[in-house]
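*Asks:* Predicted coordinates and the sequence they were generated for:
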Amino acid sequence: MSAAPVWSVDPRSGNPREQVAVEATAEEVDRAVRAAHSVRDALADRTARAAFLRTAAELLEESGAHIIEAADAETALGPARLTGELARTAAQLRAFAEVVEEGGYLDIRIDHEDGSRTPPWPDLRRWKIPLGVVAVYAASNFPLAFSVPGGDTASALAAGCPVVVKAHPGHPATSELCASVLRRAAARTGLPEDVVTLVHGFDAGLGASMTLGTGQFCTKPGFVLAPAGGAGDQLVKALTETVSSTGSGVMLDHRMRDAFLAGVRERAALPGVEAPVTPGAAGEHTVSAGFLTVPADRLTAEGPHDALLEECFGPVTVIARYATRDEVAAVLARLPGNLTATLRTATEGEDPGAAGLLAALTPLAGRILVNGWPTGVAVAPAQHHGGPYPATTSPTTSVGATAIERWLRPVTYQNTPDALLPPELREANPLGLPRRVDGRRA
């Protein structure tokens, strides 16, 4: 039986563009992983890793016009959005090169032998080493920044882990282009190309914020608690005006479009749900943005309205109108883990309930915003893009410098002669790395 072809598809028309590859068999995936594993030692040199990451950024920028053209043809996200995403992708590659060179991510801790303690301490030296080959599953909604050359790949390579990327079927041609760039960057810096491998196949402001990218950002505000009158009415009015004037858009592919249409139909049919602006199909290949409203008391206990607490991927938001703060607390108690949570409040110090609401939101999300909107995730050292389950399955972040921690594990050497230690742990600190020695920064 021949392998299934992998086609690049135009989401604006639904028509195939070109056959890009064939779906990888289990044996081919196994060979890719083994090939990556065989070259893991080549990434041990931190200087070479940093050079590789910087070269990858340079080559991505050099190939930018070609990559953006392919990505737009496969995702309909538009050249402006994709140009910004390419810049972000190159920037985070360079940022991780700096992380590698600085070396603090190794978290080196040395406790010298101390016989005066009860019980006595031996000489202990701890640092973090790469986990090994990492599988990266490319995202549909970020064909660059969270796909083949994106933050997961960059942070894994920075940690010293070879990467096998499973291309997203929504943008296979873009994935092939980006993989070729990364492999060329590896070769140019003297590393084996198999430090990055690509496989294909399945078996392998509120109004602007919610509609940005046709509602396909992972931080789209999909659920809002608003008062039943006053400011809540103003929000509904403003949102109606903004969303009504928003043009239709093309989603990343037709499977996501079908799921969006089915999701909004199910939610809009629930008792008590109204649609001031009805989301749905705008044409054969496009969708229109909208939002739903529901009394918050419909969500305070388990029932069919639970669907409104689950994300519907695409340009739709649910506004739950509450009458009392008790309803707010009851709804928050039923929300699962999220990437972000936002508090809209009066000027600092003027809202006596703000501190309590902020405390109630903190267990629910990995990033808490005040008087902002969550779309837009700064690639900064203090950033956290993750959250309680089911938002993510671990307490780490996928954005920012500390994303590298996902691909490392600690190991300790006890009473090991200096000559046998890795240079990073030797007494003289020949590499000049930041360390904590006997409990103090050194």
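*Replies:* Thanks, I have it. Source: prediction; values computed, not measured.
*Asks:* drop to CA atoms for contacts and neighbour counts, all remaining ones
*Replies:* Fine.
*Asks:* distance of residue 337 from residue 387?
*Replies:* Distance of residue 337 to residue 387, given as Cα to Cα, to the nearest Å: 6 Å.
*Asks:* Overlap of the contact sets of those two?
*Replies:* Contact criterion Cα atoms under 8 Å, 6 or more residues apart in numbering; residues shared by residue 337 and residue 387: 364-365.
*Asks:* Looking at those two, which one has more neighbours?
*Replies:* Between residue 337 and residue 387, counted using other Cα atoms under 10 Å, residue 387 has the larger neighbour count: 23 against 18.
*Asks:* Surely the more buried one touches residue 341?
*Replies:* No - using Cα atoms under 8 Å, residue 387 makes no contact with residue 341, being 10.0 Å away.
*Asks:* Return every residue with contacts to both of these two.
*Replies:* In contact with both residue 387 and residue 341: 364-367, using Cα under 8 Å, 6+ apart.
*Asks:* Mind checking which of those residues are in strands?
*Replies:* Judged by DSSP state E, the shared contacts of residue 387 and residue 341 include 365-367 as members of strands.
*Asks:* For the stretch 301-442 of the chain, which segments count as strands?
*Replies:* Applying DSSP state E, counting those that start in this stretch to the stretch 301-442 of the chain gives strands spanning 316-322, 338-343, 365-370, 408-414, 435-437, 440-441.
*Asks:* no no, the stretch 1-150 of the chain
*Replies:* Going by DSSP E, counting those that start in this stretch, the stretch 1-150 of the chain shows strands at 5-10, 15-22, 108-111, 124-130, 134-137.
*Asks:* Please identify the deepest-packed of the strands of the stretch 301-442 of the chain.
*Replies:* Highest mean neighbour count of those: strand 316-322, a mean of 25 (counted as mean count of other Cα atoms under 10 Å).
*Asks:* Structure two is appended below for comparative analysis:
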Amino acid sequence: MTLSITNRLTGQHYINGEWQGEADAFQSFNPVANTQIDWHFASASDEQLAQATKAAEQAFNSYRNKSDSERAAFLSSIAEHIEADKETIIEAAHLETGLPLARLQGETGRTCGQLRLFAQNLVNPIEQLIADMAQPERQPLPKPDTRLGKVALGPVAVFGASNFPLAFSTAGGDTASALAAGCPVIVKGHPAHPATSELVTQAIEKAIKACDMPAGVFSLLQGHTPDLSTGLVEAPEIKAVGFTGSLKVGRILADRCAARPEPIPFYGELGSTNPQFLLPGILAEQAETLAETQVQSMMMGHGQFCTSPGLIVAVKGEALTRYCDRLSQTLAEQAASAMLTPGIAATYQQQTEALLAHPQLTLLSQGKAAEASHHTRPAAVKVDAAGYLADSALQQEVFGPFAIVVECQDAAQMQAVAEQIEGQLTATLHGNESDWAHAHSLVDAIGQRVGRLIFNQMPTGVEVCHSMNHGGPYPASTDSRSTSVGSMAIHRWTRPICYQNMPTALLPEALRDGQSLLKRF
């Protein structure tokens, strides 16, 4: 299979319908073997960046004026071509990320499912539209006819994510929702999986040709330097950005977007510790089960999920002691493993070494010793709530299989932790019927700090559906009013527009009288 992948790759960028560039800048890397793969890739120049952004700008008017059914057919065609080539795509992703084949098969299904979700919503919209009817006889001034619509923002830059080479990358949720909105997309491929990005782009290229879309509707720029990233978000043709990655890099790019002569929205998902609040009733009943499910969840993808549970909050006592004992036993059985990239592994090692030396923290358990220098060990530590609240460094995400247990003196201190945690993608309350009667204030406090509040279920795994919200208060994401998963993600790439006294012949069809989703006032 490796040879067949090699024969398929150009190592180039895909710009305005053409493959171009010299594949001599960097190579793919196999994180499991800890060796480079003999696949070489180009790094986009300033000129190539300008070509891609100008091509997207030129394609915008044509693409945004495509009908909803035409854009839906395009999205469905991308999904079909990915599925037709999924064996090769999955094998390349497996070699470049070390993620299990079964996980990547599921992620491929999710990627195609997202594309089809937006296609379905274009053909069969679910959201109501609003019109205020004219009242020409109203005194002292007549009321005009006004109807609220939306228009696409323009070309969108999307940054591929290291931990989801398919569902959050080249044809992932940001790309799918932006294309659905009528926005051309330029993807900055993640250097951790450039071959995967190219193979997915080949599927998109086939869909562009099959559906007669403008050539500049999609471009892929490969690269491994910060200059490409900053240059892309500063390009005047780019009107919005979708990013999934670290807080450090996300903040740099967000600041660049805000400092532009024309500031643009930056939708960044930047990380989360996804706290687990264990209420007394259920902890007494299920301490061991809760500990085992905690380890199972934090070990998924070796802790490299944005929803990995890295914080546990509970009141001290016999039940929490049982929980910690089982957590320690179960975690000690877990193997050390490679991470997605050497850089991610090095950061994890630095963070965990610093935390294990922290005077306020007590080591609960570590996983099995590493058998290779590039492997990382799972770990869990414990701290009292006063120490946790006094040190903001303990609230920072550790991207990997690491968790902190915060031991509270009582329910009031648990409430204090809930009121002071940073913004999160998710938080979970584990409780039983006796717990819920006393949980109202805790639920209210946590709800102010999360994008998704979960009950009696671990956070790993995000359902792609209409009601999903994947975002949260900063630093979980840069705009807590939006989601990067689910059908509502399309709103990031559009803006509202009010049509006043517009002739019926010029109105968008969805805003004309008689449409089933139009609510008239």
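*Replies:* All right, it came through fine. Quick caveat: nothing in here was measured; it's all calculated off a predicted structure.
*Asks:* Of the ones in strands among the shared contacts of residue 387 and residue 341 of structure 1, just say which sits nearest to residue 349 of structure 1.
*Replies:* Nearest to residue 349 of structure 1 out of these is residue 367 (Cα to Cα; 21.3 Å).
*Asks:* What's the match for the closest one in structure 2?
*Replies:* Counting by TM-score structural alignment, residue 367 of structure 1 corresponds to residue 452 in structure 2.
*Asks:* contacting residues around its match?
*Replies:* 425-427, 469-472.
*Asks:* now swap in residue 299 of structure 1 and tell me
*Replies:* Here residue 299 of structure 1 is in contact with 305-306, 309, 331 (Cα under 8 Å, 6+ apart).
*Asks:* Which residue is the nearest non-sequential neighbour of the aligned partner of residue 250 of structure 1 in structure 2?
*Replies:* Alignment note (TM-score structural alignment): residue 250 of structure 1 maps to residue 338 of structure 2. Leaving aside its chain neighbours, residue 338 of structure 2 sits nearest to residue 375 (4.5 Å; criterion: Cα to Cα, 6 or more residues apart in numbering).
*Asks:* can you pull the contacts of the one you found?
*Replies:* Each residue near residue 375 of structure 2 by Cα under 8 Å, 6+ apart is listed here: 336-339, 345.
*Asks:* hey, where'd the helices end up in the stretch 151-300 of structure 2?
*Replies:* Here the stretch 151-300 of structure 2 has its helices, by DSSP state H, counting those that start in this stretch, at 173-181, 194-210, 226-234, 247-259, 280-299.
*Asks:* Of those helices, which is nearest residue 444 of structure 2?
*Replies:* When the helices of the stretch 151-300 of structure 2 are compared by Cα to Cα, helix 280-299 sits nearest residue 444 of structure 2, at 18.0 Å.
*Asks:* Just the buried residues of that closest one, please?
*Replies:* Within helix 280-299 of structure 2, the residues scored as buried using 16 or more other Cα atoms under 10 Å are 280-284, 286-288, 290-292, 294-299.
*Asks:* list the helices and strands the next helix or strand after it packs on?
*Replies:* Downstream of helix 280-299 of structure 2, the next assigned helix or strand under DSSP states H and E is strand 311-315. Helices and strands touching strand 311-315 of structure 2, by 3 or more Cα pairs under 8 Å, 6 or more residues apart in numbering; DSSP states H and E, are strand 276-278, strand 402-408, helix 411-420.
*Asks:* What range does the last one cover in structure 1?
*Replies:* Which is helix 411-420 of structure 2. Mapped onto structure 1 using TM-score structural alignment, helix 411-420 of structure 2 spans residues 325-334.
*Asks:* how distant is the matching stretch from the center of its chain?
*Replies:* Stretch 325-334 of structure 1 has its C-alpha centroid displaced from the chain centroid by 28 Å (Cα atoms, centre = their mean, to the nearest Å).
*Asks:* and of the helices of the stretch 151-300 of structure 2, who's closest to residue 513 of structure 2?
*Replies:* helix 173-181 (22.9 Å).
*Asks:* Which residue range of structure 1 does that closest one align onto?
*Replies:* Mapping helix 173-181 of structure 2 onto structure 1 (TM-score structural alignment) gives residues 151-159.
*Asks:* compared with structure 2, how much does the matching stretch deviate?
*Replies:* Taking mean Cα distance after the TM-score superposition for structure 1, the mean distance separating stretch 151-159 of structure 1 from the aligned residues in structure 2 is 0.7 Å.
*Asks:* what's in contact with that stretch?
*Replies:* By Cα under 8 Å, 6+ apart, stretch 151-159 of structure 1 touches 43, 49-50, 53, 89, 92-93, 96-97, 99-100, 129-130, 134, 136, 145-147, 162-163, 165, 398-399, 401, 403-408.
*Asks:* By neighbours, which of the contacts of residue 375 of structure 2 wins?
*Replies:* residue 339 (27 neighbours).
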